[in-house]
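J.: pasting the sequence and the predicted model now:
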Amino acid sequence: MSTLVIIPPTPVPAVTPVPPFPPLSDRVLGLYNIKAYAFGNHMGTLFMPELLALCGSAYSNAQAANVAATIATAMAAASASAVGADKWVMGTNYPADVTAWSPIDKQTYRRNAPGGISNVDPSIDSGGSTSGWTRVSGGDSLPQFLLSTQGIV
């Protein structure tokens, strides 16, 4: 069994709390400038880099989700195409992209181009660049997944 490992989600980086912006009433107490400086300094030195790190985390997770969705779509298409496959019969003319299941190993195979009369069981006539069939179900043909609390592995 082959295993496809998907990288777990990128953790969301920590964000330093933003100091409160001073109210105008702090002018009377002589605290306005000190608090405004702390706020402005935070925004310029900490807030922007942390915001960019947050954006990077979200972007990385979106890319990983896109890859996972692409893989899931391909696997669903392969599974759907194998549904309803007929039992392989020697001497039958199988056009390209038709599916049939092997009576030897009970796996589903897709006929490679250009198709034609098939006299060799797909389980024997598969796997090479010149083979007549490609396995689409079971064994190593599709990646196997394990769903855990850390994501798909």
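T.: All right, it came through fine.
J.: switch to C-alpha atoms for all contacts and neighbour counts from now on
T.: Noted.
J.: tell me which residue is most central in the protein.
T.: residue 68 (1.2 Å; Cα atoms, centre = their mean).
J.: that one is in what secondary structure piece?
T.: If you go by DSSP states H and E, residue 68 is part of helix 48-82.
J.: repeat that for residue 105.
T.: Using DSSP H and E, no helix or strand contains residue 105.
J.: and the comparison structure, right after this:
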Amino acid sequence: MSATPPTSLTSMPDSPDRADRLTFSARCTALFDFLKNTGIGEWRAMMANVYANALDALASAVSASSSANAAQASANAAQALVNAAKWVPGAYTAGQAVWSPVDLLTYRARVDLAASSVDPSSDRPNWAPAQDSGLPAQRITANTSAQVGLHYVFAAGGITLTFPASPAVGDRIGITNASGTATCLVDPNGKKFKGNSTVMKLDDLAASAVLRYANSTDGWIKQ
């Protein structure tokens, strides 16, 4: 938060008193001179300062809310992994976490599965290792502006994920195509994917990766 304290206000001159005729005229003149030359300017500056501080406080509140939402998403994702059940043949919903009795690792369903019959460790088109990214997953079904530190699971076709306009070196974002289509897009938002500034199309139905921002030349690269 970058709020700045307001400057102090100059004390006003004595107010004119109609009962004191000897000083009334001089005090009126002094008061109006003060208002014209000093008071009004200082009050306007103070109100501008209060307004700027209010805007800063609002921005801080929005940022705090975004951080809280990201923290909650991370906590929810961690809780889902902790509560993951052992995989058995059956139906699963996209994003559901299970652990494999073959390698004891945790996996998430890429898509809704009416009848999963192959252990997740051997079924990469339908299951993604939860340990791939270490980032909390967020399913999206509409155009979305990405936040750093999340793993976005495309759960519908024809949608675009727009990456941040001003990433920092080392920022990470995960993407997984669970839409069952080759129509989803990832927009670098003025940056690059492996040196290419064009919008990336997820034409691999089993695409899953974590992208890390390397530099302005290469942009986002696969981790």
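T.: Everything's here; your move. On a predicted model such as this, the values are computed, not experimentally measured, just so you know.
J.: show me what the longest strand anywhere in the second structure is packed up against.
T.: Longest strand in the second structure by number of residues, with DSSP state E as the criterion: strand 208-215. Other elements packing on strand 208-215 of the second structure under the criterion 3 or more Cα pairs under 8 Å, 6 or more residues apart in numbering; DSSP states H and E are strand 172-177, strand 219-222.
J.: identify the residues contacting the nearest residue to residue 100 of the second structure once chain neighbours are set aside.
T.: The shortest distance from residue 100 of the second structure to any non-neighbouring residue, by Cα to Cα, 6 or more residues apart in numbering, is to residue 87 (5.6 Å). Applying Cα atoms under 8 Å, 6 or more residues apart in numbering, we find residue 87 of the second structure in contact with 98-101, 119-120.
J.: mind redoing it with 10 Å?
T.: Residues near residue 87 of the second structure by Cα atoms under 10 Å, 6 or more residues apart in numbering: 97-102, 104, 106-107, 116-120.
J.: now a ChimeraX select for only the buried ones of the residues you listed.
T.: Remark: buried members of those, expressed as a ChimeraX selection using 16 or more other Cα atoms under 10 Å:
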select :97,98,99,100,106,107,116,119,120
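J.: circling back: which part of the first structure matches the longest strand of the second structure?
T.: Following TM-score structural alignment, strand 208-215 of the second structure has no partner segment in the first structure.
J.: chain center to that strand, what's the gap?
T.: Computed by Cα atoms, centre = their mean, to the nearest Å, the chain-centroid distance of strand 208-215 of the second structure equals 17 Å.
J.: so that strand versus strand 172-177, what angle?
T.: Strand 208-215 of the second structure and strand 172-177 are oriented at 150 degrees to each other (axes from the mean of the first three to the mean of the last three Cα atoms, to 10 degrees).
J.: just send the contacts of residue 87 of the second structure back as a markdown table, with distance to residue 26 of the second structure and secondary structure too.
T.: Converted to a markdown table, the contacts of residue 87 of the second structure look like this (distance: Cα to Cα, whole Å; DSSP: H, G, I helix; E, B strand; the rest coil):
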| residue | distance to residue 26 of the second structure | secondary structure |
| --- | --- | --- |
| 97 | 83 | strand |
| 98 | 86 | strand |
| 99 | 88 | strand |
| 100 | 91 | coil |
| 101 | 94 | coil |
| 102 | 96 | coil |
| 104 | 91 | coil |
| 106 | 85 | strand |
| 107 | 85 | strand |
| 116 | 93 | strand |
| 117 | 97 | coil |
| 118 | 96 | coil |
| 119 | 95 | coil |
| 120 | 91 | helix |
